[in-house]
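what's the 3D shape of this:
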Amino acid sequence: MVTDDIQAALRAMHIMAAGDLTELDQVIHPDAVNREAKAEPPDCRIQGPDGFAASARWLRSAFAELAFDVHEAVASGDLVVVHCTMSGRQVGPFVTYDAHGRVAQAFPPTGERMAVTQTHWHRMREGKIVEHWANRDDLSQGLQLRWVPPTPLYLWRMSRAKRHATRLQYAHPVR
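Okay, here's the model as predicted:
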């Protein structure tokens, strides 16, 4: 049985993948926290729809054809759990950040496709997502995108991409 909470969680994932973020406020609570944003750019760490929109823009800047193929969605109490496969093609650098919001790593685009399983957990309030966290298969993602094992050339490209991302971050600091 698909509940309203399940529909809201699935709609949020579809909106974030599709990129038309104008409807996020209909499914993301103003107090919503994305627990996965700790490795994302600082503007992704704010509460509410704006933080989730920033996360979507961050993912979509690295991955074209971003999609979530849902295998199972279940609800229990105020929790909705979605088991899915995230897929896309890496067309831009995938930049991760440390706890202080500084560039931690940058994986330059490989043009490769990936399809990795994930489980997303959503705590719901008033029919909207108020908390999100996930379990992902990051090793499979790295292998499919040819980030690992890194070749000497790719390590050099990573170093250049990190320098570039760091320069951009300091040229356009988040307020």
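
contacts, neighbours, all on C-alpha from now
Fine.

tell me the contacts of residue 131?
Going by C-alpha atoms under 8 Å, 6 or more residues apart in numbering, residue 131 touches 32-35, 121-124.

alongside the first, I'd like the structure of this one:
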Amino acid sequence: MFDALSACDEAALAEVIHPDATNREAVREPLACRGRGPAAFVATARWLATAHSGLRWEVREVVQEGDLVVAHTTMSGRQTGPFHVHTADGAIETVFPATGRAFAAPQTHWLRLVDGMVVEHWANRDDMGMAKQLGWVPPGPVYLAKMVLATRRARAAA
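Below is the predicted model:
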């Protein structure tokens, strides 16, 4: 699944993502990511790829018990595009302009399987650690002004 997400590979995701799968982490993502099945996971992969080059997950450990699989990973990449955070109704809430910086953040992904396919996903992520590495937090005055302008432009374009 992680390799398919990194590559935005629709065919590979269709092989591992159940047609009724849901991603609980998609609540701050574009509306297309909040649906069900492989198409929603492809939308998430594309959303991440618009902001991050070389995005990949290094799987460190995997544990399975019954229909539950837990993968401890490190997500890494470089922010080369704007990262859009969305509201509950799908509007753009905040835009973090590209910094060109690399990041590597630990994550734990929880996957419930049905018939060997992912039917449910949720995660624990070090978003604050990633934000610090990317220079989002604490925002300096120049970066804060760039955020405000990028957010206004993205809202106007939407």
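
let me know the helix or strand that the equivalent of residue 131 of the first structure over in the second structure is in.
Alignment note: residue 131 of the first structure maps to residue 120 in the second structure; criterion TM-score structural alignment. In this structure, residue 120 of the second structure sits in strand 117-125 according to DSSP states H and E.

one step back: give the buried subset of the contacts of residue 131 of the first structure as a ChimeraX selection command.
Filtering those down to the buried ones (16 or more other C-alpha atoms under 10 Å) takes a single ChimeraX command:
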select :32,33,34,121,122,123,124
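
out of the contacts of residue 131 of the first structure, which is nearest to residue 23 of the first structure?
residue 32 (14.9 Å; C-alpha to C-alpha).

and residue 112 of the first structure, what does it touch?
Contacts of residue 112 of the first structure by C-alpha under 8 Å, 6+ apart are 89-90, 144-146.

closest to residue 16 of the first structure among the contacts of residue 131 of the first structure?
residue 34 (13.1 Å).

quick one: map the closest one onto the second structure.
That one, residue 34 of the first structure, aligns with residue 23 by TM-score structural alignment.

was I right about its match contacting residue 112?
No - the criterion here is C-alpha atoms under 8 Å, and residue 23 of the second structure misses it with residue 112 at 10.6 Å.

ok, average deviation of the next helix or strand after the strand holding residue 120 of the second structure from the first structure?
Next helix or strand after strand 117-125 of the second structure toward the C-terminus (DSSP H and E): helix 127-134. On superposition with the first structure, the mean distance recorded for helix 127-134 of the second structure (mean C-alpha distance after the TM-score superposition for the first structure) is 0.5 Å.

what does helix 127-134 of the second structure contact?
Looking at what lies outside helix 127-134 of the second structure - C-alpha under 8 Å, 6+ apart - the contacts are 79, 99-105, 137-138.

over to stretch 35-44 of the second structure?
Residues contacting stretch 35-44 of the second structure (C-alpha under 8 Å, 6+ apart): 5, 8-10, 13-14, 17-23, 26, 29, 32-34, 119.

buried only: go through those for me.
By 16+ other C-alpha under 10 Å, the contacts of stretch 35-44 of the second structure give 5, 8, 10, 13-14, 17-19, 21-23, 26, 29, 32-34, 119 as buried.

now, these that are in strands?
17-19, 21-23, 119 (DSSP state E).

got CSV for the residues you listed, with distance to residue 151 of the second structure too?
Output for these, formatted as CSV (distance: C-alpha to C-alpha, whole Å):
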residue, distance to residue 151 of the second structure
17, 32
18, 34
19, 34
21, 31
22, 28
23, 25
119, 33
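
which one of the residues you listed is nearest residue 92 of the second structure?
Taking those together and measuring to residue 92 of the second structure by C-alpha to C-alpha, the closest member is residue 23, at 19.4 Å.

distance check, that closest one against residue 79 of the second structure.
Distance, residue 23 of the second structure to residue 79 of the second structure, using C-alpha to C-alpha, to the nearest Å: 23 Å.

residue contacts, the match of residue 34 of the first structure?
Residue 23 of the second structure sits in contact with 33-34, 36, 40-41, 120-122, where contact means C-alpha under 8 Å, 6+ apart.
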